[in-house]
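S.K.: Just a sequence and a predicted model for now, questions to come.
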Amino acid sequence: MGTITVSNLGKAYKQYPTRWSRLREWLLPFRGPQHKLKWILQEISFEIASGEAVGLIGINGAGKSTLLKLITGTTQPTTGGVHLQGRVAALLELGMGFHPDFTGRQNVYMAGQLLGLGMDEITALMPQIEEFAEIGEYMDQPVRVYSSGMQMRVAFSVATARRPDILIVDEALSVGDTYFQHKSFERIRQFRRAGTTLLLVSHDKQAIQSVCDRAIMLDGGRLSKQGAPEEVMDYYNAMIADRENSMLQLNARDDGKVQTVSGTGEATVADIALLDADGQRVEVIDVGAEVTLQVTVRARAAIPRMVLGYMIKDRLGQAMYGTNTDLKELPLDAVQAGEEVVYRFRFHANLGAGTYSVATAIVSTDTHLVNNYEWRDLALVFTVINMRRPHFEGSAWIDPAIEIIRP
């Protein structure tokens, strides 16, 4: 059983105006402190229950790495405390604890002992660690000749050789190649199914939303928001889109979800609808049906260049498909204040049965990081049902033509 309890956690470092200030503080304590406190984290409190998976997100400098070091005990807090129950395996800084002049095998023995494994236990697990890492003869070469991806392979393999009660993973997995990332996340999913508690730090929206039950966002060293992964990731994306000159609204929907709307407000989606082949508004469609996504945009100010994009997401918030009029080479120039523009995107809904949402973005280029006029999550929700096709699994209708040859 692995649990994490963080109570009123804070971390501050002393900052001295000059190098002599520190000496004066030591030699002349009666003159009072000569330093100021630089707070990295303040008033952080949350609990992670046994078997729960939580994603930790935040921009660079938000305090994520410091929080992980406090949780794992490599840094001591200034205020508050952390209580862990269960055996912990942590992958923080890449190759942390590896000696560059020792071989991968020797480093496995050192890292394994730091995780609480005995020498005999590491020896018994070594074939499994080598097999999972897949670095071949490099296991007996010095770590200094390893690429960052090879270091990550060995570090992850030894950290997860035995299923821990608590697994803490920082951004280290983003270094590896795509094949090993998939392999690593499959092992994480296996641990989750077996009851391991997971704390995952990542900027990868897909990873957070596909693996985690809940997400926590840090901003400026404080716990800014926590909740369902899709809701928190939408808020995070809206926040980083434009931290200046931008409004940010959270609207509660009737279905209990929270819609995030951000942007400068110079343009807005006035209406959005999904139309069937007869041009009628629909909320439920058949797998593969031909539909039209109709979006009406109203400009509130003159816009030199306007681009509309949309993203179809599944119920977990994972992207199914997205495009925009810049990628399609159909941007609009010189849009006037008060002008309304109707966009129609016609396509076959080759989606699996389930509930989907549409997010819209009104921007000036192919990204919302330049001019974010409006980003609207959950702009439209619709349901796909399978009425005419043979049963199939998955989120996409990719029906194959099958040829079988028997010699």
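M.R.: It's in. A quick note: this is a predicted structure, and the numbers were derived from the prediction, not measured.
S.K.: Please count neighbours and contacts with C-alpha atoms only from this point.
M.R.: OK.
S.K.: residues in contact with Arg192?
M.R.: Residues in contact with Arg192, defined by CA atoms under 8 Å, 6 or more residues apart in numbering, are Gly51, Glu52, Ala53, Leu198.
S.K.: and which of those residues is nearest to Trp375?
M.R.: Ala53 (28.0 Å; CA to CA).
S.K.: what about Glu230, is that helix, strand or coil?
M.R.: helix (DSSP: H, G, I helix; E, B strand; the rest coil).
S.K.: what's the nearest residue to it if we skip its chain neighbours?
M.R.: Gly317 (5.3 Å; CA to CA, 6 or more residues apart in numbering).
S.K.: Next: Arg376.
M.R.: Leaving aside its sequence neighbours, Arg376 is closest to Val261 (4.5 Å, by CA to CA, 6+ apart).
S.K.: Where does the one you found fall, secondary structure wise?
M.R.: According to DSSP states H and E, Val261 maps onto strand 258-263.
S.K.: now that strand, how far from the chain's geometric center?
M.R.: Mean-position distance between strand 258-263 and its chain equals 18 Å (CA atoms, centre = their mean, to the nearest Å).
S.K.: other SSEs contacting that strand?
M.R.: helix 229-241, strand 247-252, strand 372-385 (3 or more CA pairs under 8 Å, 6 or more residues apart in numbering; DSSP states H and E).
S.K.: that older thread, residue contacts, the residue nearest to Glu230?
M.R.: Gly317 neighbours (CA under 8 Å, 6+ apart): Gln209, Glu230, Ser357.
S.K.: now with 10 Å?
M.R.: 205-206, 208-210, 229-231, 233-234, 356-359, 377-378 (CA atoms under 10 Å, 6 or more residues apart in numbering).
S.K.: do Val370 as well
M.R.: With CA under 10 Å, 6+ apart, Val370 has these contacts: Ala241, Asp242, Val363, Ser364.
S.K.: any chance of those in TSV, with distance to Ala273 and neighbour count too?
M.R.: Formatted as TSV, those follow (distance: CA to CA, whole Å; neighbours: other CA atoms under 10 Å):
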residue	distance to Ala273	neighbour count
Ala241	25	19
Asp242	27	20
Val363	20	28
Ser364	23	23
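S.K.: Alongside the first one, take a look at this:
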Amino acid sequence: MGKVTVKGLGKAYKSYGNRWGRLVEWLSPTSTPRHQLHWVLQDISFELAAGEAVGIVGMNGAGKSTLLKVITGTTQATTGTVEIQGRVAALLELGMGFHPDFTGRQNAIMACQLRGLHVDEIEALMPAIEAFAEIGDYIDEPLRTYSSGMQMRLAFSVATAHRPDVLIVDEALSVGDAYFQHKSFSRIREFRKAGTTLLIVTHDRYAIQTICDRAILLNRGKLEMQGDPIEVMDFYNAMLAEREQQTVRQERLADGRLRTISGTGEASIVAVNLFDDKNKKLDVVEVGTIVTLEIEVKINNPVERLVMGYMIKDKLGQSIFGINTHRLDQPQTDLLPGENLVYRCRFPMNLGKGSYSIAISLSRLDSHLDTNYEWRDYSIIFHVINTRHPDFVGCAFLDAQIDVERSHSLRATIT
């Protein structure tokens, strides 16, 4: 079983003021250093238990890829230690370790040899590698003729041909077609069930929340947050929307969930409620009931353009339905401090049984990533029950009707 322990990890690169600084420092090692250290990772510590899956997220330049390179040994750490137990397979930069003039088959064989596999093991694995990659006759063509998606197919097939104790995957899986991405994540899930420890870097929220037990957020080379994948991804999404003078905060709700609130504050959410047709507040809703989502908004500073949006999520944080006033061509413009708005969104609660939450967004355009006035996860939490309709499975109630036509077939009688 694989186990990874990272303690006080740091990585710094030397930065010289001019092109001669490196030479002078090399010729006079006892003289005053001519460089400054540029830290890309500082004081990173975490542990992956055997069989655990951890996702790493962060903005570009946060140090995610460097961290994986240090863990796999392709880059040496400046400070700290990394301990790995078990056989490791890593899929880092696309095509890393492959030679463009060798064929796909030759590259696959060499990659397997570098992993310590014997000739007979490689021969036994090659049919499975070819079948999983699905690149056809290109397996015997030079790698330089491959598209980036084909390179990723081959690299992933080779890295996962033999189940490792520890699987480390960078953002290479974001390259290529949706079919192979689904196929790749399906194999990762199989490995997880078999006990493989997983460390993955991805911006795919669905992958983080469905595959990973825990998530780690890196910010400017430091460990910003680690914990429940949903809570970490909510905070990360709030950071993505961060702009000048914007705040990001989290607060613990009564049921233990962590709510993330971010925004510049020109407009703010005052209250969010769910009502039935009799204006009664709801926290438990019958399937199919017509409800009204009411959002009260206060304008604190002049706002040229305001878009309100809401997103219904299930208990795993997956988006069920979302819409905003930009897409409905109903933005509000030229708002002044002291004004108040009340949005009423009416819809049938055609959801499956379960617990749901609603996130509210106040922004300038279609996405809260552009001028986020306020983003609030878990603005309201409610439960859907079913006592009036036939029992069904799934997250959507389609009120399906089934008609059956039955007739007698004529059969020839052989005498």
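M.R.: Looks like it came in fine. Note that the coordinates shown come from a computational prediction; the quantities given were computed from them, not determined experimentally.
S.K.: Any idea what the TM-score is?
M.R.: Overlay of the two chains. TM-score (TM-score structural alignment, normalised by the length of the first structure): 0.96; 407 aligned residues with a CA RMSD of 1.6 Å.
S.K.: if we can go back for a sec, among the contacts of Gly317 of the first structure, which ones are buried?
M.R.: 205-206, 208-209, 229-231, 233-234, 356-359, 377-378 (16 or more other CA atoms under 10 Å).
S.K.: among the residues you listed, which two are most distant?
M.R.: Ile208 and Val358 (19.2 Å).
S.K.: Thr5 of the first structure touches Ile71, doesn't it?
M.R.: Yes - Thr5 of the first structure lies in contact with Ile71 (CA atoms under 10 Å); the separation is 9.1 Å.
S.K.: who has more neighbours, these two?
M.R.: Higher neighbour count among Thr5 of the first structure and Ile71: Ile71, with 22 against 15, using other CA atoms under 10 Å.
S.K.: Could you dump the contacts of Val370 of the first structure into TSV and include distance to Ile216 of the first structure?
M.R.: Formatted as TSV, the contacts of Val370 of the first structure follow (distance: CA to CA, whole Å):
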residue	distance to Ile216 of the first structure
Ala241	19
Asp242	20
Val363	28
Ser364	31
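S.K.: Which of those residues are still contacts in the second structure?
M.R.: Using both residues aligned by TM-score structural alignment, their matches' CA atoms under 10 Å, the second structure keeps these contacts from these: Ala241, Asp242, Val363, Ser364.
S.K.: with these in mind, which one is nearest to His391 of the first structure?
M.R.: Val363 (39.3 Å).
S.K.: need the contact list for that closest one.
M.R.: 263, 266-267, 303, 305-309, 324-326, 331, 369-375.
S.K.: cool, Val258 of the first structure as well?
M.R.: Ala228, Glu230, Glu231, Val232, Asp234, Tyr235, Gln249, Leu250, Asn251, Ala252, Asp377, Leu378.
S.K.: So of the residues you listed, which two are at opposite extremes in space?
M.R.: Ala228 and Gln249 (16.8 Å).
S.K.: When those two are compared, which one has more neighbours?
M.R.: The neighbour comparison of Ala228 of the first structure against Gln249 (other CA under 10 Å) goes to Ala228, with 18 against 14.
S.K.: so what corresponds to that one in the second structure?
M.R.: Alignment note (TM-score structural alignment): Ala228 of the first structure maps to Asp228 of the second structure.
S.K.: so what's that match closest to, chain neighbours aside?
M.R.: Arg214 (5.2 Å).
S.K.: The one you found: neighbour count?
M.R.: Burial measure for Arg214 of the second structure: 21 neighbouring residues, criterion other CA under 10 Å.
S.K.: quick one, what contacts it?
M.R.: Neighbours of Arg214 of the second structure in contact, by CA under 10 Å, 6+ apart: 48, 52-56, 199, 208, 226-232.
S.K.: returning to what we had before: give me the three-state assignment for the residue nearest to Glu230 of the first structure.
M.R.: Once three-state DSSP is applied, Gly317 of the first structure turns out coil.
S.K.: Which residue ranges of the first structure form helices?
M.R.: 19-27, 64-72, 104-114, 119-133, 148-159, 178-194, 205-211, 229-241 (DSSP state H).
S.K.: for these, which one sits closest to Gly394 of the first structure?
M.R.: helix 205-211 (14.0 Å).
S.K.: measure Arg163 of the second structure to Phe275 of the second structure for me?
M.R.: Computed as CA to CA, to the nearest Å, the Arg163 of the second structure to Phe275 of the second structure distance reads 52 Å.
S.K.: quick one, strands of the stretch 251-400 of the first structure?
M.R.: Secondary structure of the stretch 251-400 of the first structure (DSSP state E, counting those that start in this stretch): strands at 258-263, 267-275, 284-286, 290-299, 303-313, 319-324, 332-335, 340-348, 354-363, 372-385.
S.K.: ok, and for the fifth one, which residues are buried?
M.R.: By neighbour count with 16+ other CA under 10 Å, strand 303-313 of the first structure contains the buried residues Ile303, Met306, Val307, Leu308, Gly309, Tyr310, Met311, Ile312, Lys313.
S.K.: Need the helices of the first structure in a markdown table (columns: distance to Val282 of the first structure).
M.R.: As requested, the helices of the first structure are exported to a markdown table (distance: least, CA to CA, whole Å):
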| stretch | distance to Val282 of the first structure |
| --- | --- |
| helix 19-27 | 70 |
| helix 64-72 | 43 |
| helix 104-114 | 57 |
| helix 119-133 | 49 |
| helix 148-159 | 48 |
| helix 178-194 | 36 |
| helix 205-211 | 28 |
| helix 229-241 | 24 |
